[in-house]
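Visitor: This is a predicted model, with the sequence first.
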Amino acid sequence: MLPSFYMAHGAPSLAIEEHAYTDFLKILASQLPKPEAIVVFSAHWESAIQQIGAAVRPETIYDFSGFSKELYEITYPAKGSLPLSLHIKSLFEAEGIACEINDQRGLDHGVWALLHILYPDADIPVVPLSVNPNLAMEEHYRIGSAVAKLKEHNVLIVGSGGTVHNLRKLDRSAIKPQRWAVQFDEWLAEQLETWNLEALFDYMNRAPFAKEAVPTREHLVPLLLAMGAAEPNDRAKLLHRSYQMGTLSLSCWMFGAEEEKG
């Protein structure tokens, strides 16, 4: 059974960059069994009511400006999966989670920038899901756990965001990451590896430099969504962490992997 993942999508230019993180993503995809479908909670699709993408052929959304022309020429022509979208709706409704089918939404860069690297052939159906950063952190975990059963059907569940994501703190001349960004990520790692939900739900009061790292929550909540989707296997493993521009965290967490048999 596939684990769930939290993956940083960095800047939109991630799709055309070559560095340690993009190399890692390519290797990761080659090591995983090919999924039957991919479900992505994207930080760049915010909604008050949980949305479930159901477009037959979701368009590639260029929800950014000021980047190189090459980025706007990328398309990610993966198909959707209406049966999967409807199944997700039934899972949410079974847990009392209000939700809506959206057959118009395409794939924003929180989805396609990652998938363009992981699965460049775009031959796996993709269902995007929205996030609501105004919900309590506990609720994000509950929403994630509602779709955990999808993994039994070889569906890859991804939360796409970024743990340290403060565009005002970026320093394009930086060679090393800022210490405060690393301290926040290290605190987060300790809580994830011990599955300390109480601390994670109260991260704003407990984590060092939480306000600097998470000025808005939409990029962090996919972490709790992916974590919830690991149930009942509460294991977390950091697979990669690096930084761009001093503070932009590029991390990948795996949740729910089975222990290796010795």
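Guide: That came in fine, so what should we check first?
Visitor: make it CA atoms for all contacts and neighbour counts henceforth
Guide: Noted.
Visitor: Which stretches in this protein count as strands?
Guide: Along the chain, counting by DSSP state E, strands occupy 4-8, 37-46, 50-53, 99-102, 126-131, 155-161, 236-244, 248-255.
Visitor: can you give me how far the third one is from the chain middle?
Guide: Distance, stretch centre to chain centre, for strand 50-53: 15 Å (Cα atoms, centre = their mean, to the nearest Å).
Visitor: what helices or strands is that strand leaning on?
Guide: Strand 50-53 makes packing contacts with helix 82-94, strand 99-102, strand 126-131 when contacts are defined by 3 or more Cα pairs under 8 Å, 6 or more residues apart in numbering; DSSP states H and E.
Visitor: What residues sit buried inside that strand?
Guide: Residues 50-53 are the ones in strand 50-53 that count as buried (16 or more other Cα atoms under 10 Å).
Visitor: One more to weigh against that first structure:
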Amino acid sequence: MIPSYFFAHGAPSLVLEQHDYTEFLKKFAASTPKPRAIVLFSAHWESREQSISTVDTYSTIYDFSGFQDELYQMTYPAKGDLAISEEIQQLFEKNGIPSVMNPERGLDHGAWAVLKLMFPAADIPVVALSVNRFLSNEQQYQIGKALSSLREKDILIIGSGGIVHNLRMLNWRGGNTPEEWAVDFDNWIQEKLENWDLEALFNYEKLAPYAREAVPTNEHFIPLLLAMGTGDSNRQAKLLHRSYQLGTLSLSCWEFN
């Protein structure tokens, strides 16, 4: 059974940046067996219905503005995998999770920017999944748990988002030095993940220090809970990388086994 992962995707320019986190992502593929397929929840595909991509070949969505021209020339023409999409829908149905198929949507930057660094050849089939910010934290976890059996079939499950993700409080002059409150929140999350403290994590908005600053809106945090849910059988969480950008963006990778 292969692990599943949470990856922070940072700013859209991540794919052009050079720092410790991008080097970590570039080396990731060499450290893990090549998966049969990738199933990815992106914070940038929001839907009130759990949506499952069924495209044949993905278009590239440029869901950002004001960045380097080079970004708008990049593509990630990964193939889909209809059989896996249908299997996912069956798993959701089995667990009482309503879902719909989407034959049109391409890959947003929450998906392609990370995948392009890790698997630049775009030669692994991808099934993209949406997130729903209106569900409870426990429901998010259960969605991930419903897909855990895919890991037994060499399918890599990824949640792409950001644990500390406050765009309104970016420190453009502070370089990569994190705000103290960002580190405090990250440390609290780390302790709860490593101890698989679901009660605390499901109530992080009330219990975690500086939760309102770290998670002003929850769509980027949700992929962490989705990825964690896929590891429910063994309940082992490991922090593989953590660094920061502009004070209030954490760049982290968690492995769930």
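Guide: Now that the structure is in, tell me what you want to look at. From a predicted model like this one, the values you see are computed outputs, not experimental measurements.
Visitor: returning to what we had before: dump the buried residues of strand 50-53 of structure 1 into CSV; add distance to G80 of structure 1 as well.
Guide: As requested, these are exported to CSV (distance: Cα to Cα, whole Å):
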residue, distance to G80 of structure 1
Q50, 18
Q51, 14
I52, 11
G53, 8
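Visitor: biggest separation within those, which pair?
Guide: Q50 and G53 (10.0 Å; Cα to Cα).
Visitor: what residues are shared contacts of the two?
Guide: L129 (Cα atoms under 8 Å, 6 or more residues apart in numbering).
Visitor: follow-up on the earlier one: quick one, which of the helices and strands packed on strand 50-53 of structure 1 is nearest to A189 of structure 1?
Guide: Comparing those under Cα to Cα, the one sitting nearest is strand 126-131, at 22.2 Å.
Visitor: mean per-residue distance, the closest one to structure 2?
Guide: On superposition with structure 2, the mean distance recorded for strand 126-131 of structure 1 (mean Cα distance after the TM-score superposition for structure 1) is 0.4 Å.
Visitor: I figured P125 of structure 2 hits Y76, correct?
Guide: No: applying Cα atoms under 8 Å as the test, P125 of structure 2 and Y76 come out as separate, 11.3 Å apart.
Visitor: how much space between L197 of structure 1 and G256 of structure 1?
Guide: Separation of L197 of structure 1 from G256 of structure 1 (Cα to Cα, to the nearest Å): 15 Å.
Visitor: Settle it for me: which of these two has more neighbours?
Guide: Applying other Cα atoms under 10 Å to L197 of structure 1 and G256 shows that G256 carries more neighbours, namely 22 against 16.
Visitor: what sits against that one?
Guide: By Cα under 8 Å, 6+ apart, G256 of structure 1 lies in contact with 3-4, 230-236.
Visitor: So what's the residue count around R48 of structure 2?
Guide: Other residues near R48 of structure 2 number 12, with proximity taken as other Cα under 10 Å.
Visitor: what residues are up against the closest residue to it other than its chain neighbours?
Guide: The shortest distance from R48 of structure 2 to any non-neighbouring residue, by Cα to Cα, 6 or more residues apart in numbering, is to N132 (5.2 Å). Residues in contact with N132 of structure 2 (Cα under 8 Å, 6+ apart) are 46-50, 219.
Visitor: Likewise for V214 of structure 1?
Guide: Residues in contact with V214 of structure 1 (Cα under 8 Å, 6+ apart) are 163-166, 220.
Visitor: Equivalent analysis for Q236 of structure 2, please.
Guide: Applying Cα under 8 Å, 6+ apart, we find Q236 of structure 2 in contact with 194, 196, 256-257.
Visitor: Quick check: ChimeraX command selecting the buried ones in these.
Guide: Burial among those is assessed by 16+ other Cα under 10 Å; the matching ChimeraX selection reads:
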select :196,256,257
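Visitor: Of the contacts of Q236 of structure 2, which belong to helices?
Guide: Judged by DSSP state H, helices contain the following of the contacts of Q236 of structure 2: E194.
Visitor: how about the contacts of Q236 of structure 2 in CSV, adding distance to F202 of structure 2?
Guide: What follows is the contacts of Q236 of structure 2, written out as CSV (distance: Cα to Cα, whole Å):
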residue, distance to F202 of structure 2
E194, 15
W196, 11
F256, 17
N257, 20
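Visitor: that older thread, how about the strands of structure 1 in a markdown table, adding distance to A189 of structure 1?
Guide: Output for those, formatted as a markdown table (distance: least, Cα to Cα, whole Å):
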| stretch | distance to A189 of structure 1 |
| --- | --- |
| strand 4-8 | 13 |
| strand 37-46 | 20 |
| strand 50-53 | 28 |
| strand 99-102 | 31 |
| strand 126-131 | 22 |
| strand 155-161 | 16 |
| strand 236-244 | 8 |
| strand 248-255 | 9 |
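Visitor: do you know which of those lies nearest I27 of structure 1?
Guide: Closest of the strands of structure 1 to I27 of structure 1 is strand 236-244, at 11.3 Å (criterion: Cα to Cα).
Visitor: now the angle from the closest one to strand 4-8?
Guide: Counting by axes from the mean of the first three to the mean of the last three Cα atoms, to 10 degrees, strand 236-244 of structure 1 lies at 10 degrees to strand 4-8.
Visitor: Give me the distance between S249 of structure 1 and F184 of structure 1.
Guide: Taking Cα to Cα, one finds S249 of structure 1 at 10 Å from F184 of structure 1.
Visitor: go on, R142 of structure 1?
Guide: 24 Å.
Visitor: ok, the buried residues of strand 50-53 of structure 1 vs K34 of structure 1, which is closest?
Guide: When the buried residues of strand 50-53 of structure 1 are compared against K34 of structure 1 (criterion: Cα to Cα), the nearest one is G53, at 21.3 Å.
Visitor: now S99 of structure 2, nearest residue through space, not along the chain?
Guide: Nearest non-adjacent residue to S99 of structure 2 (Cα to Cα, 6+ apart): Q50, at 4.6 Å.
Visitor: show me where the stretch 51-200 of structure 1 has helices.
Guide: Secondary structure of the stretch 51-200 of structure 1 (DSSP state H, counting those that start in this stretch): helices at 69-72, 82-94, 109-118, 137-146, 179-193, 197-201.
Visitor: Contacts only, for the closest residue to I16 of structure 1 other than its chain neighbours.
Guide: Once flanking residues are discounted, I16 of structure 1 sits nearest to L71: 7.2 Å by Cα to Cα, 6+ apart. Counting by Cα under 8 Å, 6+ apart, L71 of structure 1 makes contact with 12-13, 15-16.
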